[in-house]
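Asker: sequence first, then the predicted structure:
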Amino acid sequence: MASSYASESGQSRTNAPRLCYYGEKSPVKTSMTSGNMGRRFYGCARYGVDVTCGYFEWVDPPMCQRGRKVLPKMVAKMNRLEKELARSRRREKMFCKALFGT
């Protein structure tokens, strides 16, 4: 994430576009950290491209304790199943080529 600080009192309840401190439209991004998995936030428009201005504002309220505990496990399981599915598809393709020569 671009920053490790946030202000809960500055949470957005409207759909009005947010501008970072550079005056550019702030994109909505999704946190992938274990403590805020899936929580959306506004960040600096230049994050990852240029020097960031440090703008940061949460879109979503904090997740409940149970959600913080369960969601990372669910994401890990989903990732594991997606990898397993990709492996199965590759094996199926290989078997089809062996059987049918296509």
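Answerer: Great, that's in hand.
Asker: going by C-alpha atoms from here, please, whenever you check contacts or count neighbours.
Answerer: OK.
Asker: any chance you could map the helices in this protein?
Answerer: Here the chain has its helices, by DSSP state H, at 65-100.
Asker: grab the nearest non-local neighbour of the residue most central in space within it.
Answerer: The chain has residue 30 as the residue nearest its centroid, 3.5 Å off, counting by CA atoms, centre = their mean. Leaving aside its sequence neighbours, residue 30 sits nearest to residue 40 (CA to CA, 6 or more residues apart in numbering; 4.4 Å).
Asker: likewise residue 17?
Answerer: residue 25 (6.7 Å).
Asker: how many neighbours does the one you found have?
Answerer: Neighbour count for residue 25, taken as other CA atoms under 10 Å: 16.
Asker: quick one on the thing from earlier: test my guess that the residue nearest to the centre of the chain contacts residue 43.
Answerer: No: look at residue 30 against residue 43 with CA atoms under 8 Å: they stay out of range, at 9.9 Å.
Asker: returning to that earlier point: so the residue nearest to residue 30 makes contact with residue 32?
Answerer: No: the criterion here is CA under 8 Å, and residue 40 misses it with residue 32 at 9.4 Å.
Asker: hold the first one in mind and look at this next one:
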Amino acid sequence: MDEAYSEVIDAGTGTSNPMCKCGRRARILTAFTLRNFGKRFYTCGNYVNQDNRGCDYFKWIDMDICQHGKRVVSKLFDMHENLKNERAQIGTTILNEILNCKLEVAEYKVKMEVVSLNFEMQLQMQKNKFNSKEMKYRFALACLLILLVVIMFYPVSNANSSRLRLH
């Protein structure tokens, strides 16, 4: 952050502000550079950003700060940069943690879906076994009933005896 304006504060235009080369009232901005931190200046009313400075009208309002002030500002800038870097690292760490959590949730979801499908498959297999046994038991019961009916109503080969004798 040498001479570039990292940020400017616009105090607007006033009727007492000088006229720029464009014939408009100059705006008051505040510099936030290491060398001129906090100093106010007049600039063209058409000033948009560092690359588009209107008619290039420029005049300092405030005087230079002392050497001690420059050292303090320099340390404050360093602290600010360190905090910005730390904040960026923390933000990256948080984003990574969020992505890891999302990945873990997605993996857990897939595992639960697999477990659910396995459970449904085992349940279906048990239903099939039950239905198969039920069909066998019904068939056996039907055969037993037919055999019972045959035994009850079919005469025995002995001529003298019959199960359905009426005497």
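Answerer: Cool, the structure landed. Note that the coordinates shown come from a computational prediction; the quantities given were computed from them, not determined experimentally.
Asker: residue contacts, the residue nearest to residue 30 of structure 1?
Answerer: Contact partners of residue 40 of structure 1, counting by CA atoms under 8 Å, 6 or more residues apart in numbering, are 28, 29, 30, 31, 58, 59, 60.
Asker: what's the match for residue 61 of structure 1 in structure 2?
Answerer: Aligned by TM-score structural alignment, residue 61 of structure 1 pairs with residue 63 of structure 2.
Asker: just give the closest residue to its match, not the sequence neighbours.
Answerer: Leaving out its chain neighbours, residue 63 of structure 2 is closest to residue 39 (CA to CA, 6+ apart), at 7.4 Å.
Asker: could you measure from the residue nearest to residue 17 of structure 1 over to residue 18 of structure 1?
Answerer: Distance, residue 25 of structure 1 to residue 18 of structure 1, using CA to CA, to the nearest Å: 6 Å.
Asker: same check on residue 55 of structure 1?
Answerer: 10 Å.
Asker: and for stretch 86-97 of structure 1, what's in contact with it?
Answerer: By CA under 8 Å, 6+ apart, stretch 86-97 of structure 1 touches residue 102.
Asker: try it again with 10 Å
Answerer: The contact list for stretch 86-97 of structure 1 (CA atoms under 10 Å, 6 or more residues apart in numbering) reads 81, 82, 83, 84, 85, 98, 99, 101, 102.
Asker: looking at those residues, which is nearest residue 70 of structure 1?
Answerer: Nearest to residue 70 of structure 1 among the contacts of stretch 86-97 of structure 1, counting by CA to CA, is residue 81 at 16.7 Å.
Asker: count the residues that sit near the counterpart of that closest one in structure 2.
Answerer: Counting by TM-score structural alignment, residue 81 of structure 1 lines up with residue 83 in structure 2. Residue 83 of structure 2: 12 surrounding residues under other CA under 10 Å.
Asker: next one: residue 35 of structure 1
Answerer: That count, for residue 35 of structure 1 with other CA under 10 Å as the rule, works out to 16.
Asker: circling back to that earlier point, mutual contacts of residue 55 and residue 18 of structure 1, please.
Answerer: The contact lists of residue 55 of structure 1 and residue 18 share 26, 42, 43, 44, 45, where a contact means CA under 10 Å, 6+ apart.
Asker: separation between the residue nearest to residue 63 of structure 2 and residue 84 of structure 2?
Answerer: 23 Å.
Asker: who has more neighbours, these two?
Answerer: residue 39 (17 against 12).
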